[in-house]
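Visitor: The following block contains a protein sequence and its predicted model.
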Amino acid sequence: MLTNLIKRPLAAVMLAGIAFAGTAHADDASSSKYLFGDWNGERTRLAEKGITFDFGYGFEAAHNYSGGDRNLTRYTDQWKFGATFDLDKLWGWNGAKFNIMITDRNGRNLGADANIGNNQLIQEVYGRGQTWHLTVLSLEQKFFDGRLTWKLGRLPVGEDINNFSCDFMNLSFCGAQPGNVVGDYWINWPTSQWATVLKYNTSDDTFVQLAGYQVNPKYADDGYAERNGWKPGFPGGTTGALIPLEFGWKPSLGGLPGSYRVGVWYNTSHGDDLYLNTDHQPLVEFGGTPLQHDSRQGAWITFQQQVTGVAGGEGMTVFLNATAADHSTSATQNQVSVGMEYKGIFNRPNDMVGAAFASTHANGLTARAQRLQNELNPADPVFVNSGSEKVAEVFYSWSPIPSIAIRPNLQYIKDPGGSKQRDDAFVLGLKTSFAF
């Protein structure tokens, strides 16, 4: 069923492999974390001089078996081309690095094309414009023997703040969770904005981060991204700044690593009230201009802990993410996700399984406005998003060699968009990744 859709992106990967095959030793791929190995030692030589690369490809296909109004298969993919330059090794600039990452996204969104009505993307790698993006362009400088790190440049918020893995295919379990709740201004990968980040290591296993990110509606506009996503310019229309503060603890509990983060954010931009106009009357009934709020806020917690096995290797890791946004301006009120991964299953060190559950709750003010709209226009009713979208996903990740992961998954979406009026969706997915 997925064969025809897989041919196009995988063919591109195969062609790239053929083009570079001559630069890799025959036995490199079986042990290297890179598909093309060490480039006959050139990669190591460049790293010793201060130049490292991060090239990769990810592909996600999904078929809708139920939910929405049609059974469809859709794919989306992403290429990434990154490099880090250690300016200390290259120029003697102590503690400095320059980072760049370019990404390219292509493909279609299953949820939209099948009219499932889901809030969280079934294919997390879709979105922010299917085009080229300048994802990272930053200068990094360390001070005080490496305890303080300062970054300046173009950055996605989740690159540093509330950084979280992306092993699952549903967006509910991928990346910095606040971007799933207030994605109109918390902009995650692959879109970047002008930003500065300060991180101070308060001890060997604790840290605090304070950052500032340009808030501009254009960064959340797919059309703008398709025209300008690769440009490093400073667009007009900035409305304020997103200022997150995060505290982190990375302990070793029983010899096993963990990561615990708590944070708050403050957006200095004004926000439209979801229900009231400037006269404090229902907007859908009386019209007018939405009531303005001076700022937008929220908070999050992220816990991730290995609980069995060998530190950083085989064993089980569990996680919890929870995010809540202000009630007056955020259409998505909160999201909670829990899950586990087990690495090294069946004595295969690079294989793993994962299972997770998430609940994304729609704001009651939005539901109230939708009910009122249906009362006023009974001939043309809209769906009422009055509850929580609940998502469950399980996957098996097969890695024939360390640089490749082939990850079939099953997703079940109950009450898409938080509406019991929509049919539940059952999805078969396939997520792959290649590290070059």
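Guide: The structure has been received and is ready for your questions. Residues are numbered from 1 along each chain as shown.
Visitor: contacts, neighbours, all on C-alpha from now
Guide: Fine.
Visitor: Relative to residue 393, how far out is residue 320?
Guide: Relative to residue 393, residue 320 is positioned 15 Å away (criterion: C-alpha to C-alpha, to the nearest Å).
Visitor: Ok, residue 81 next?
Guide: From residue 81 to residue 393 the distance is 29 Å (C-alpha to C-alpha).
Visitor: Look at those two and report which has more neighbours.
Guide: residue 393 (23 against 16; other C-alpha atoms under 10 Å).
Visitor: buried sites along the longest strand along the chain?
Guide: In terms of residue count, the longest strand belonging to the chain (DSSP state E) is strand 51-66. Of the residues in strand 51-66, those scored as buried under the neighbour-count criterion (16 or more other C-alpha atoms under 10 Å) are 51-53, 55-64, 66.
Visitor: ditto for stretch 87-95
Guide: For stretch 87-95, by 16+ other C-alpha under 10 Å, it's 87, 89, 95.
Visitor: just the strands in the stretch 201-350 of the chain please.
Guide: Taking DSSP state E, counting those that start in this stretch, the strands of the stretch 201-350 of the chain run over residues 206-215, 240-249, 252-253, 256-267, 271-277, 290-293, 296-306, 315-325, 332-343.
Visitor: Quick one: closest of those to residue 366.
Guide: Taking C-alpha to C-alpha as the criterion, residue 366 comes closest to strand 271-277 out of the strands of the stretch 201-350 of the chain, the separation being 6.1 Å.
Visitor: Contacts made by that closest one with the rest, please.
Guide: 282-284, 286-296, 328-331, 365-366, 368-369 (C-alpha atoms under 8 Å, 6 or more residues apart in numbering).
Visitor: Now, the residues you listed that are in helices?
Guide: When helices are assigned by DSSP state H, the members of the contacts of strand 271-277 inside them are 283-284, 286, 365-366, 368-369.
Visitor: if I read this right, residue 146 contacts residue 95, doesn't it?
Guide: Yes. Contact status for residue 146 versus residue 95: in contact at 7.4 Å, counting by C-alpha atoms under 8 Å.
Visitor: related to what we said a few turns ago, just checking, what packs against the longest strand of the chain?
Guide: Packing contacts for strand 51-66, counted by 3 or more C-alpha pairs under 8 Å, 6 or more residues apart in numbering; DSSP states H and E, involve helix 3-20, strand 73-86, helix 110-113, strand 425-435.
Visitor: try it again with 6 Å
Guide: strand 73-86, strand 425-435 (3 or more C-alpha pairs under 6 Å, 6 or more residues apart in numbering; DSSP states H and E).
Visitor: here comes the other one, which I'd like you to weigh against the first:
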Amino acid sequence: MRIYLLALLAGIAAPAMAQTTPAAVSGSEPSTPSQSDIFAVHGQFTLTAQGTPGFSSPYAGQNSLTPHQIKETVDATLYAGVRPWQGGEVWINPEMDQGFGLSNTLGVAGFPSAEAYKVGKSSPYFRLQRLFFRQTINLGGARDDATATLNQFAARRTADRVVLTLGKFGVGDVFDTNRYAHDPRADFLNWTLVDAGSFDYAADAWGYSTGAAVEWYRGPWTVRAGLFNLSKIPNGETLERDFSQFQLDGEIEHRHTIGDRDGAVRVTVFRNHGRFGRFDDALALAAKAGAAPDTAPVRDWRTRIGASVNLEQAVTASVGVFARAGIADGQIEPYDFTDVDRTASAGVSIKGASWGRGGDTVGIAAVVNGISAAHQRYLDAGGVGVLVGDGKLPHPGAEAIGEVYYSWVPIGPVSITADYQVIGNPGYNRDRGPISAFAIRLHGQF
């Protein structure tokens, strides 16, 4: 079915491309593209094995992470694209997935593997993760060409431009990006280092949504806005189709140089509107019923907002640093990402040129995640969240996570990464942990 759909898209686009002969303009693409300019095929494969030895676990609940386990995840993705006209791109990403995260991706808000989806299966299965259209409209200015990569054609473009993306894709494809910490297949693995932990972005259980985003590039500035469907229920597998429950995203980015080194600052805001539960309402209802609190019976139409700041800066040709900080409304349950109301992270990425391994990378980072007092009371009374819930929380504390990895590139398209994380107060619980998580990741792409 997916192959048929790709062929159909190509069949529709080919006649249009054959009949279109736009006039060449300064800074635009050639008016007679070659076959390689029209079609593109890329692929990736990632195998991640992660395990944790023993750790202190005096009690456990429905969403607790358990000691002494090893889990693996595998995914293989096809990135097939067609360019129907200048500036236009259509991409389709069918993907094969298999495997489980530790404890079926439960027990830690800053979960240690962003390669683990919230849905685990022992047998391989296929998903259509992305199917989207992108249009780039050049507005002038200096040349700012794009190189060919996953879901991106090589293109002649200008610094001033408008980019429209619509269809099914990840909110993180456009918002809260960071060149040092945003790709669990190539850099850090922890969920709250890949993205700001408080950014409750719209997504199904695999991390994708349907909607539209527009980006306006003007000199060193970019302004972004997006509208996306939330899942039908928190942390759900099925997305809304009519934006009855939705997310609005906004972002301002400024690119700069310090000395001759590039950097960027991004401020991202989100507004979720849908049927969400308040923690105190769930606690009040539970007190009357004499049961553990649950946000489902008290869900009503509400709005949850949050904001984060994201920095990246090259220090030398081989060294870059990054940081994020964010906050979200802690009175209302997180919906589609993870149980974080506030977060702060920082780290460094070092290329191996100084020791003769230019393709290798070392990454070192730390993140601290927190929740509101109402959120703590909810978990202490036996409530469960998106990922956490130990049945009680008598001694709450912030999650403190450190991660270090070494990515070895034996040949150009292949990397092998050794990763270690230490997690203090998993699930915001001082009674459990600390947890050590060891991982090996094999990744290849073309």
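Guide: Perfect, I can see it now. Predicted model only: the values in this text are computed from it and were never measured.
Visitor: picking that back up, now list the buried members of the ones in helices among the contacts of strand 271-277 of the first structure.
Guide: For those, a burial check counting by 16+ other C-alpha under 10 Å picks out 283-284, 365-366, 368-369.
Visitor: With respect to residue 135 of the first structure, which of the residues you listed is nearest?
Guide: So of these, ranked by how close each gets to residue 135 of the first structure (C-alpha to C-alpha), first place is residue 366, at 32.5 Å.
Visitor: Could you find the counterpart of that closest one in the second structure?
Guide: When the structures are aligned by TM-score structural alignment, the residue of the second structure matched to residue 366 of the first structure is residue 375.
Visitor: what do you get for residue 51 of the first structure?
Guide: For residue 51 of the first structure, the aligned position in the second structure is residue 39, judged by TM-score structural alignment.
Visitor: what separates its match from residue 132 of the second structure, distance-wise?
Guide: Between residue 39 of the second structure and residue 132 of the second structure the distance is 15 Å, computed by C-alpha to C-alpha.
Visitor: Tell me which residues of the longest helix along the second structure come out buried.
Guide: Secondary structure assigned by DSSP H gives helix 2-19 as the longest helix of the second structure. For helix 2-19 of the second structure, a neighbour-count test (16+ other C-alpha under 10 Å) marks 6, 9-10, 13-14, 17 as buried.
Visitor: With distance to residue 164 of the second structure added, can I get those in a markdown table?
Guide: Supplementary listing: the buried residues of helix 2-19 of the second structure in a markdown table, determined by distance: C-alpha to C-alpha, whole Å:
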| residue | distance to residue 164 of the second structure |
| --- | --- |
| 6 | 21 |
| 9 | 19 |
| 10 | 20 |
| 13 | 18 |
| 14 | 22 |
| 17 | 20 |
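Visitor: and of those, the nearest to residue 433 of the second structure?
Guide: Of those, the one sitting nearest to residue 433 of the second structure (C-alpha to C-alpha) turns out to be residue 6, at 47.7 Å.
Visitor: Could you pull up the residues touching the closest one?
Guide: When contacts are counted by C-alpha atoms under 6 Å, 6 or more residues apart in numbering, residue 6 of the second structure is found next to no other residue.
Visitor: That one -> the first structure?
Guide: With TM-score structural alignment defining the correspondence, residue 6 of the second structure maps onto no position in the first structure.
Visitor: What's the separation between residue 6 of the second structure and residue 222 of the second structure?
Guide: 32 Å.
Visitor: wait, which of the ones in helices among the contacts of strand 271-277 of the first structure is closest to residue 170 of the first structure?
Guide: residue 366 (23.9 Å).
Visitor: ok, that closest one - contacts?
Guide: Residue 366 of the first structure touches nothing, counting by C-alpha under 6 Å, 6+ apart.
Visitor: From residue 418 of the first structure, how far off is it?
Guide: 11 Å.
Visitor: Likewise for residue 94 of the first structure?
Guide: Taken as C-alpha to C-alpha, the span from residue 94 of the first structure to residue 418 of the first structure is 52 Å.
Visitor: now do residue 346 of the first structure
Guide: Computed with C-alpha to C-alpha, the distance linking residue 346 of the first structure and residue 418 of the first structure is 38 Å.
Visitor: Those two: which has the busier surroundings?
Guide: With neighbours defined as other C-alpha under 10 Å, residue 346 of the first structure and residue 418 compare such that residue 418 has more, 26 against 8.
Visitor: Translate the more buried one into the numbering of the second structure.
Guide: Under the alignment (TM-score structural alignment), residue 418 of the first structure maps onto residue 428.
Visitor: go on, residue 435 of the first structure?
Guide: Under the alignment defined by TM-score structural alignment, residue 435 of the first structure is paired with residue 445 of the second structure.
Visitor: Tell me, how many residues neighbour that match?
Guide: Residues lying near residue 445 of the second structure (other C-alpha under 10 Å) number 17.
Visitor: and residue 253 of the first structure, which of the helices and strands packed on strand 51-66 of the first structure is closest to it?
Guide: Nearest of those to residue 253 of the first structure, taken as C-alpha to C-alpha: strand 425-435 at 30.6 Å.
Visitor: how many degrees apart are the longest strand of the first structure and strand 73-86 in direction?
Guide: Between the direction of strand 51-66 of the first structure and that of strand 73-86, the angle (axes from the mean of the first three to the mean of the last three C-alpha atoms, to 10 degrees) works out to 160 degrees.
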